[in-house]
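A.B. asks: have a look; sequence and predicted model below, questions after that.
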Amino acid sequence: METKKWVVDIEGNLSTTYPHIKEAAELLKKNEVIAFPTETVYGLGGNAKETEAVNKIFQAKGRPSDNPLIVHIADQAQLQEFVSTVPTVAQKLMDHFWPGPLTIILPAIKDVVSERVTAGLSTVGVRMPDHPVALALLKEAGLPLAAPSANLSGKPSPTSAKHVWKDLNGRIAGIVDGGITGVGLESTVIDCTSVPPIILRPGGVTKEQIQQVIGEVNIDPALTKEDEAPKSPGMKYTHYAPQAPLQIFDGSVTFVQEAVNRSKSSGRKVGVLATDETKQQYEADVVISCGSRSDLSTIANRLYDSLRAFDETDVDIIISESFPKTGIGEAIMNRLEKAATLPIQREE
């Protein structure tokens, strides 16, 4: 399959690239799948109502079929098509955070969206992305789009069109290139069919921000207990992983460097995922900074790009610093822990 690529100018007048948006939307109407930028990561969109389109998403990604997909909309009025009720707490969250990086689990109207979107559940996850290209494409297509991250399943999510191209060129109909994404991590997922609501996946909207709007929320036990089965997209399987095995070390620079030294002494080439503050302090084969420890939003923004950068090297193992689980740090550590193939080590 030939994969088309359209470059849109989000800094200028989006109407100048409207023909690109229109062409991509026409393909979506024909049940093709298109990658497009959101404020979190690039999504791989297909008509949520048509199983033919949804099947193409799973096929392109190599994604397990029991993993539900998030539906993207451009207007709250679209909810009436496939959501049976909107709880008061959900409406408060929509009014406060939409468009934005918050996915809300709602009761679904049976047999409207494809069963492959809901994975057979009676609920559906929905969000309205805060990105001009995503909203323009959704409006032009006039469809709710099922859209997981536009990467091969298990790989770090894509934060640029070049990431999508590397993973999915020849596997999908097209890529709308809208530049680098903003948040860099996927949306927060909250189940509003439960009382109180339950955060199933940490992301671009923090627990603290949500609580300021609706009060008490719970956290899915699977986020803290290994023996619990997660309920959110992207949380069930090993995910976000670079090619080399990754291990997190929670401690001082000295503690991390000692781990590097042990790996080097066994003949392995070692990469370190560090920060702007610590990058110069490590002696390793490859050291990559994923942002500033004093501003965790920069780490969220650059995390996936940094993990993918190690794939361009010949390191045998990646040793990563850990980060505080406060604010967006909760989502950062969630993704790092999902990407790790070796157990976390903590300094005593």
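C.D. replies: Looks like it came in fine.
A.B. asks: rest of the way, CA atoms for contacts and neighbours
C.D. replies: Will do.
A.B. asks: distance of the residue lying farthest from the centre of the chain from residue 259?
C.D. replies: Taking Cα atoms, centre = their mean as the measure, the residue most remote from the mean C-alpha position of the chain is residue 265, 35.9 Å away. Distance, residue 265 to residue 259, using Cα to Cα, to the nearest Å: 10 Å.
A.B. asks: got the residue ranges for the helices in this protein?
C.D. replies: When assigned using DSSP state H, the helices of the chain occupy the ranges 18-29, 51-61, 79-82, 88-97, 115-118, 132-141, 161-168, 207-214, 253-265, 296-310, 329-339.
A.B. asks: other SSEs contacting the fifth one?
C.D. replies: It stands for helix 115-118. Helices and strands touching helix 115-118, as assessed by 3 or more Cα pairs under 8 Å, 6 or more residues apart in numbering; DSSP states H and E, comprise helix 51-61.
A.B. asks: and if you look at the fourth one?
C.D. replies: Under the contact definition 3+ Cα pairs under 8 Å, 6+ apart, helix 88-97 sits against helix 207-214.
A.B. asks: buried residues of the helix it packs on, list them for me.
C.D. replies: Neighbour-count burial for helix 207-214 flags 207, 210 (criterion: 16 or more other Cα atoms under 10 Å).
A.B. asks: which other helices and strands contact that helix?
C.D. replies: helix 88-97.
A.B. asks: kindly recompute the last result at 10 Å.
C.D. replies: With contacts defined as 3 or more Cα pairs under 10 Å, 6 or more residues apart in numbering; DSSP states H and E, helix 207-214 has these neighbours: helix 88-97, strand 188-191, strand 218-219.
A.B. asks: indicate which one of the ones you listed is closest to residue 155.
C.D. replies: With distances scored as Cα to Cα, the stretch of these nearest to residue 155 is strand 188-191 (19.1 Å).
A.B. asks: ok, second structure coming up, stack it against the first:
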Amino acid sequence: MLPEQADIDRAVALLQAGELVAFPTETVYGLGADAANPHAVARIFAAKGRPADHPLIVHLAGAGCLERWARDIPPLAWELAEAFWPGPLTLILRRAAAVPTATTGGQDTIGVRVPAHPVALALLRAYAEAGGGVGGMCGVAAPSANRFGRISPTEARHVREELGEAVPLVLDGGRCLVGIESTIVDLSRGETQPPRLLRPGRVTPEQIAAVIGILPQTATPATSDDAPRVSGSLAAHYAPTTPLRLVAPAQLADVVDALQQAGRRCAVVCRSPLPQAVSPHALRKLPDDPRGYARALYRALRELDHSAADLIVVEDVPVTPSWAAVTDRLRRSAAGAQATGLRDG
């Protein structure tokens, strides 16, 4: 059941008052605040435990709001906005002068997108119609509604479980249809430089190239000194607290069996059926297609993180372009789980 209009109106009032509101997008649930209000933005960082130099993505009601947030907007940006907005594509552009540096992590760039979820769009449109927040900018900063570095929430209950009373209102829009974060493309270097893919997602480089005639370069802040910092770019991210190990499909059954023989409680995420002789502590079998897998992944990891397992073993996915976004999240999840201080052994 979608929120009532009264819930949307309350959310607008809270945002205008500088408070936090969690809401669904097609990717994951976002933790929203007035992106033009540094004090409201500070509440996001405090609730998430997020470092202040990590920029936020600003969510807009439509491309018509874009020039309030960005300057020197290249033609490619308008082409991509027309093709993919509303949708899971974030554009990195030069920030407009009125944009607070608190929102951009101190950078001269800004990440913007228009989400494709009826609740998110209803909220953003109502917010804009009410005059928006500070300066009438009408943008809502909304990173994933979870503690920093942890598994992104794809259901309203995940937000409540993780952030509790830190969020005055959580709008429930059901499960997120995409299930992993948006594609991020950097267009901040001007018209003479090709776009750069900073985070893979549902919108693929090939789809982008089909619109603008240019295949984005693959570059991340970890490997390119001049690439702007963006959400979800750390090597360790999207992680459960339980250690997580990626295992090749051909080795999965043997690895799980050996670990259990050694007394380890293994939770397993797989695409292929396990032999009947292998009975893990907990099991989640996900769809063997990248879109279905992505939609189910974070929910499965959250459930297994609460299964009292010693280790989450994940059957690795194919190394193909269609699985690139899932591969990215799994690699970061594995690194993040180890970064908690827990160790596989």
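C.D. replies: Received the coordinates, thanks. Bear in mind that the values here come from a model prediction, so they are computed numbers and not experimental data.
A.B. asks: rewinding a little: so what corresponds to the residue farthest from the centre of the first structure in the second structure?
C.D. replies: Pairing criterion TM-score structural alignment: the partner of residue 265 of the first structure within the second structure is identified as residue 261.
A.B. asks: residue contacts, its match?
C.D. replies: Shown here is residue 261 of the second structure, whose contacts under the criterion Cα atoms under 10 Å, 6 or more residues apart in numbering are residue 255.
A.B. asks: what's the answer for residue 333 of the first structure, then?
C.D. replies: 202, 248, 300, 322-326, 339.
A.B. asks: distance of residue 27 of the first structure from residue 144 of the first structure?
C.D. replies: With distances taken as Cα to Cα, residue 27 of the first structure is found 14 Å from residue 144 of the first structure.
A.B. asks: show me which of those two is the more surrounded one.
C.D. replies: residue 144 (25 against 16; other Cα atoms under 10 Å).
A.B. asks: would you confirm that that one contacts residue 80?
C.D. replies: No - at 11.3 Å, residue 144 of the first structure and residue 80 do not qualify as touching, with contact defined as Cα atoms under 10 Å.
A.B. asks: does residue 64 of the first structure really touch residue 55, like I thought?
C.D. replies: No - taking Cα under 10 Å as the definition, residue 64 of the first structure is not a contact partner of residue 55, at 11.1 Å.
A.B. asks: which one of the two is surrounded by more residues?
C.D. replies: For residue 64 of the first structure versus residue 55, neighbours defined as other Cα under 10 Å are more numerous around residue 55 (17 against 12).
A.B. asks: residue in the second structure matching the more buried one?
C.D. replies: Pairing criterion TM-score structural alignment: the partner of residue 55 of the first structure within the second structure is identified as residue 42.
A.B. asks: if we can go back for a sec, show me which of the contacts of residue 333 of the first structure are buried.
C.D. replies: Applying a neighbour-count criterion of 16+ other Cα under 10 Å, the buried members of these are 202, 248, 300, 322-323, 339.
A.B. asks: farthest-separated two in those residues?
C.D. replies: The two members of these with the most space between them (Cα to Cα) are 202 and 248, at 18.8 Å.
A.B. asks: so how far is residue 292 of the first structure from the residue nearest to the spatial centre of the first structure?
C.D. replies: For the first structure, the residue nearest the mean C-alpha position is residue 186 (2.9 Å; Cα atoms, centre = their mean). Relative to residue 292 of the first structure, residue 186 of the first structure is positioned 20 Å away (criterion: Cα to Cα).
A.B. asks: ok, which of the helices of the first structure comes nearest residue 73 of the first structure?
C.D. replies: Set against residue 73 of the first structure and scored by Cα to Cα, the helices of the first structure come closest in helix 132-141, at 6.5 Å.
A.B. asks: residue range in the second structure corresponding to that closest one, please.
C.D. replies: Against the second structure, helix 132-141 of the first structure falls on residues 118-127 (TM-score structural alignment).
A.B. asks: that stretch vs the first structure, average offset?
C.D. replies: Averaged over the aligned pairs, stretch 118-127 of the second structure sits 0.9 Å from the first structure after superposition, using mean Cα distance after the TM-score superposition for the first structure.
A.B. asks: how about that stretch: buried residues?
C.D. replies: Along stretch 118-127 of the second structure, the positions that meet the burial threshold by neighbour count (16+ other Cα under 10 Å) are 119-127.
A.B. asks: same question for stretch 94-108 of the second structure.
C.D. replies: So for stretch 94-108 of the second structure, counting by 16+ other Cα under 10 Å, buried means 94-96, 99-105, 107-108.
A.B. asks: show me which of those residues is closest to residue 278 of the second structure.
C.D. replies: For residue 278 of the second structure, the closest of those turns out to be residue 105, at 47.5 Å, with distances computed as Cα to Cα.
A.B. asks: corresponding residues in the first structure for stretch 303-311 of the second structure?
C.D. replies: Going by TM-score structural alignment, stretch 303-311 of the second structure lines up with residues 309-317 of the first structure.
A.B. asks: list the buried residues of that stretch.
C.D. replies: Of the residues in stretch 309-317 of the first structure, those buried (16+ other Cα under 10 Å) are 310, 315-317.
A.B. asks: of those, which belong to strands?
C.D. replies: Among these, the residues falling in strands (DSSP state E) are residue 317.
A.B. asks: got CSV for the buried residues of stretch 309-317 of the first structure, with distance to residue 95 of the first structure too?
C.D. replies: As requested, those are exported to CSV (distance: Cα to Cα, whole Å):
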residue, distance to residue 95 of the first structure
310, 40
315, 46
316, 47
317, 44
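A.B. asks: tell me the one of the buried residues of stretch 309-317 of the first structure nearest residue 153 of the first structure?
C.D. replies: Of all those, the one sitting nearest residue 153 of the first structure is residue 310; the distance, using Cα to Cα, is 17.7 Å.
A.B. asks: what is the burial count for the closest residue to residue 146 of the first structure other than its chain neighbours?
C.D. replies: Of all residues beyond its chain neighbours, the one nearest residue 146 of the first structure is residue 71 (4.3 Å), with distances taken as Cα to Cα, 6 or more residues apart in numbering. Around residue 71 of the first structure sit 26 other residues, with neighbours defined as other Cα under 10 Å.
A.B. asks: thanks a lot, catch you later.
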